[in-house]
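S.K.: need the 3D shape of this:
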Amino acid sequence: MELDTIDWKILAELQRDASQTVQAIGDAVGLSANPCWRRIKRMEGAGVIARKVVLLDPEKVGLTTTVFVAIRINRHDAQWLEGFAAAIEALDEVTECHRMAGDIDYMLKLRVSGIADYDRVYQRLIARVPGLSDVTASFSMEEMKFTTALPRPN
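M.R.: So this is what the prediction gives:
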């Protein structure tokens, strides 16, 4: 789907605050409500807008610790990957999982209440997933930037 400048302005508004009315978004981008609504529906239909969610403040819900977990594995077969994916999906604390290029095979991002909570998740992970050769955790000291908004590509 080809996105024009107005589409990108609408997307920026939605990424900033998806609870806005269509009228408010239209006003911000220079459109009346109906054309703005049609563009939003077109982008939803095309899958550009994947879903609308509410973002929680992790501090206010007691998830004060962000942990990045680097995983190296010694198995690279489809059966292992299927089991690993299921184990990761079952761990609610894992907010992101990436298959990596380079020395690390997988990188996880977790939100937990503290070090003891991380240890509980770690114990569940190593019990459910055989073939892990190295699991290394790094604890975030300060979140310097956080956004869910995607930039417009050049």
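
S.K.: can we go C-alpha only for contacts and neighbour counts from here?
M.R.: OK.

S.K.: name the SS class of residue 109, please.
M.R.: Recorded secondary structure, residue 109: strand (DSSP: H, G, I helix; E, B strand; the rest coil).

S.K.: structure for this one too, so we can compare:
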Amino acid sequence: MLDERDRKLLALLQEDAGAPVAALAEKVNLSLSACARRIQRLEESGHIAGRVALLDRDRMGVPTTVFALIKTAHHSDEWIALFSRAIADIPEVVEAHRLTGNYDYILKVVLPRVEHYDVVYKRIVRKVELFDVSASISMEVLKSGTRLPVEHAE
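M.R.: The predicted model follows:
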């Protein structure tokens, strides 16, 4: 069971996973060793799945976002596994979700420019049969982030 210090630590680590343990300990009013033990426990329990560096998309040369909405006529476990393997090998596909509603899947694709979407599209359709693909270009990011709400964690 998590307490308020655990939740505060999780929130702080989402802001800066590279923050020194001493600084975190001070912010949650713990000793250095107690804070380090809590962080280790949160990692071991799976609350902290990993620590990453967030890269600047413009500097990385992939400022364009396209959302590809996919319909398929296939819903077998084998097709889903094939589709998952096909998109796993494409670094421009940074997120993929199975949906309810009119479309079966949505892919978030980051690109150097919109014309590069055709390269990604062809890589997918060479590997797996799709019924319909509709792409939408993001015109503006209104909210983006990786931080999760910590108040619901148990």
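
S.K.: let me see the TM-score of these two.
M.R.: Put the two chains on top of each other and the TM-score (TM-score structural alignment, normalised by the length of the first structure) is 0.95; 152 aligned residues with a C-alpha RMSD of 1.0 Å.

S.K.: give me the element the residue nearest to residue 36 of the first structure when sequence neighbours are not counted is part of.
M.R.: Nearest non-adjacent residue to residue 36 of the first structure, counting by C-alpha to C-alpha, 6 or more residues apart in numbering: residue 26, 5.5 Å away. In this structure, residue 26 of the first structure sits in helix 22-29 according to DSSP states H and E.

S.K.: how big is the angle separating whatever helix or strand comes next after that helix from helix 22-29?
M.R.: Next helix or strand after helix 22-29 of the first structure toward the C-terminus (DSSP H and E): helix 33-45. If you take axes from the mean of the first three to the mean of the last three C-alpha atoms, to 10 degrees, helix 33-45 of the first structure sits at 100 degrees to helix 22-29.

S.K.: list the contacts for residue 64 of the second structure?
M.R.: 110-114, 137-138 (C-alpha atoms under 8 Å, 6 or more residues apart in numbering).

S.K.: again, only using 10 Å
M.R.: 57-58, 109-117, 137-140 (C-alpha atoms under 10 Å, 6 or more residues apart in numbering).

S.K.: among those, which two are most distant?
M.R.: The two members of the contacts of residue 64 of the second structure with the most space between them (C-alpha to C-alpha) are 116 and 140, at 18.5 Å.

S.K.: and stretch 48-60 of the first structure, end to end?
M.R.: 31 Å (C-alpha to C-alpha, to the nearest Å).

S.K.: list the contacts of that stretch.
M.R.: Stretch 48-60 of the first structure is contacted by residues 1, 3, 11, 14-15, 17-19, 40-44, 63-66, 111-113, 148 when judged by C-alpha under 10 Å, 6+ apart.

S.K.: of those, keep whichever come out buried.
M.R.: For these, a neighbour count by 16 or more other C-alpha atoms under 10 Å gives the buried set as 11, 14-15, 40, 43, 63, 65-66, 111-113.

S.K.: show me the strands in the first structure, by range?
M.R.: All strands of the first structure, identified by DSSP state E, fall at 65-73, 94-99, 106-112, 132-139.

S.K.: next, the angle from the second one to strand 65-73.
M.R.: Computed by the same axes, to 10 degrees, the angle separating strand 94-99 of the first structure from strand 65-73 equals 30 degrees.

S.K.: and if you look at the last one?
M.R.: For strand 132-139 of the first structure against strand 65-73, the angle between stretch directions is 160 degrees (the same axes, to 10 degrees).

S.K.: again, but for the third one
M.R.: With the same axes, to 10 degrees as the basis, strand 106-112 of the first structure and strand 65-73 are set at 150 degrees to each other.

S.K.: and strand 106-112 of the first structure, what does it pack onto?
M.R.: Judged by 3 or more C-alpha pairs under 10 Å, 6 or more residues apart in numbering; DSSP states H and E, strand 106-112 of the first structure is in contact with strand 65-73, strand 94-99, helix 115-128, strand 132-139.

S.K.: now the second one, how far from the centre of its chain.
M.R.: Offset of strand 94-99 of the first structure from its chain centre (C-alpha atoms, centre = their mean, to the nearest Å): 8 Å.

S.K.: residues in contact with the residue nearest to residue 36 of the first structure?
M.R.: 6, 9-10, 13, 20, 32-37.

S.K.: likewise for residue 94 of the first structure?
M.R.: Counted by C-alpha under 10 Å, 6+ apart, residue 94 of the first structure has contacts 67-69, 88, 108-112, 121.

S.K.: make TSV out of those and add distance to residue 127 of the first structure.
M.R.: As requested, these are exported to TSV (distance: C-alpha to C-alpha, whole Å):
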residue	distance to residue 127 of the first structure
67	19
68	19
69	16
88	12
108	17
109	19
110	17
111	20
112	19
121	10
